[in-house]
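Chemist: Compute the structure for the input listed below.
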Amino acid sequence: MAKKRAMTPVESERVNTIKTNARRLNVSVENLADELGYTDAHVFGVFTGRYTSERTETVLSEAETYLAKELGVRYVQPYFGDLPK
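Modeler: Model prediction:
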């Protein structure tokens, strides 16, 4: 099992933004993983810092692109903690 690393503040905020927008669309993390072609465990691992920065960047970018498309916006705007979790 890969050792967890400390996520950067930007990565953590991106994860929070993805989770918030997924909730807005009533999309579970499991459904998001399925849409992106990953396992649930892989996406949960990315969300908790289990993978490298490069792998994390790839999955977060794919999730943001998917959510932006589903929301009908150009990009997913970060919230910087101003919405309840």
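Chemist: rest of the way, CA atoms for contacts and neighbours
Modeler: Noted.
Chemist: Walking through the chain, point out its helices one by one.
Modeler: Along the chain, the segments classed as helices by DSSP state H run 9-24, 29-36, 40-47, 53-71.
Chemist: show me what contacts residue 36?
Modeler: 62, 63, 66 (Cα atoms under 8 Å, 6 or more residues apart in numbering).
Chemist: 10 Å instead, please
Modeler: 30, 43, 59, 62, 63, 66 (Cα atoms under 10 Å, 6 or more residues apart in numbering).
Chemist: And the buried ones among those residues, selectable in PyMOL?
Modeler: In PyMOL syntax, the buried subset of the contacts of residue 36 is picked out as below (16 or more other Cα atoms under 10 Å):
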select buried, resi 43+59+63+66
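Chemist: End to end on stretch 16-31, go ahead and measure it.
Modeler: 17 Å (Cα to Cα, to the nearest Å).
Chemist: Could you report the distance from residue 41 to residue 68?
Modeler: Relative to residue 68, residue 41 is positioned 23 Å away (Cα to Cα).
Chemist: Second input sequence below; structure requested for side-by-side comparison:
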Amino acid sequence: MPRPNVWRDSAETTRLWVFDALAGFPLILMLLHLRWWTFGVAVTCFVVFGVLERMGYSVRFALRRLRAIAGGSVKLGQPWWGKRQERL
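Modeler: Sure, this is the predicted structure:
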């Protein structure tokens, strides 16, 4: 009899009830700073992330997409071989 694979579901998205666990981050902030506006922000984030998941997007994808949009289309960088060498 083969033994069960305990790592089978390790790549699954972590859930907090029906929401993605990353959507619970505003809930933690609300618990640290108890005000009505933080409660409103937490509920709004839960609703927005819930709608995104209904549309088929994960919270990770939505945050990466937001970062890409905020960063713009031009990415500045310099390869390591093109950098100026410092003398010791």
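Chemist: TM between them?
Modeler: Here the TM-score for the pair of chains, by TM-score structural alignment, normalised by the length of structure 1, is 0.34; 40 aligned residues with a Cα RMSD of 2.6 Å.
Chemist: Show me which of residue 41 and residue 68 of structure 1 is the more surrounded one.
Modeler: residue 68 (17 against 12; other Cα atoms under 10 Å).
Chemist: right, and that one touches residue 24 too?
Modeler: No: the pair residue 68 of structure 1 / residue 24 is not scored as a contact, 11.7 Å apart, by Cα atoms under 10 Å.
Chemist: what ranges do the helices span in structure 2?
Modeler: 25-32, 36-54, 59-71.
Chemist: how about a markdown table for these, with mean neighbour count and distance to residue 15 of structure 2 added?
Modeler: Listed next are the helices of structure 2 as a markdown table, based on neighbours: other Cα atoms under 10 Å; distance: least, Cα to Cα, whole Å:
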| stretch | mean neighbour count | distance to residue 15 of structure 2 |
| --- | --- | --- |
| helix 25-32 | 14 | 12 |
| helix 36-54 | 15 | 12 |
| helix 59-71 | 12 | 11 |
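Chemist: Including distance to residue 16 of structure 2, could the ones you listed go into a markdown table?
Modeler: Listed next are the helices of structure 2 as a markdown table, based on distance: least, Cα to Cα, whole Å:
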| stretch | distance to residue 16 of structure 2 |
| --- | --- |
| helix 25-32 | 11 |
| helix 36-54 | 11 |
| helix 59-71 | 13 |
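Chemist: out of those, which comes closest to residue 19 of structure 2?
Modeler: helix 36-54 (6.7 Å; Cα to Cα).
Chemist: Against which helices or strands is the closest one packed?
Modeler: Secondary-structure packing of helix 36-54 of structure 2 (3 or more Cα pairs under 10 Å, 6 or more residues apart in numbering; DSSP states H and E): strand 19-20, helix 25-32, helix 59-71.
Chemist: Relative to residue 16 of structure 1, which of the contacts of residue 36 of structure 1 is nearest.
Modeler: Taking Cα to Cα as the measure, residue 16 of structure 1 lies nearest residue 63 of the contacts of residue 36 of structure 1, at 11.8 Å.
Chemist: Done for today, thanks.
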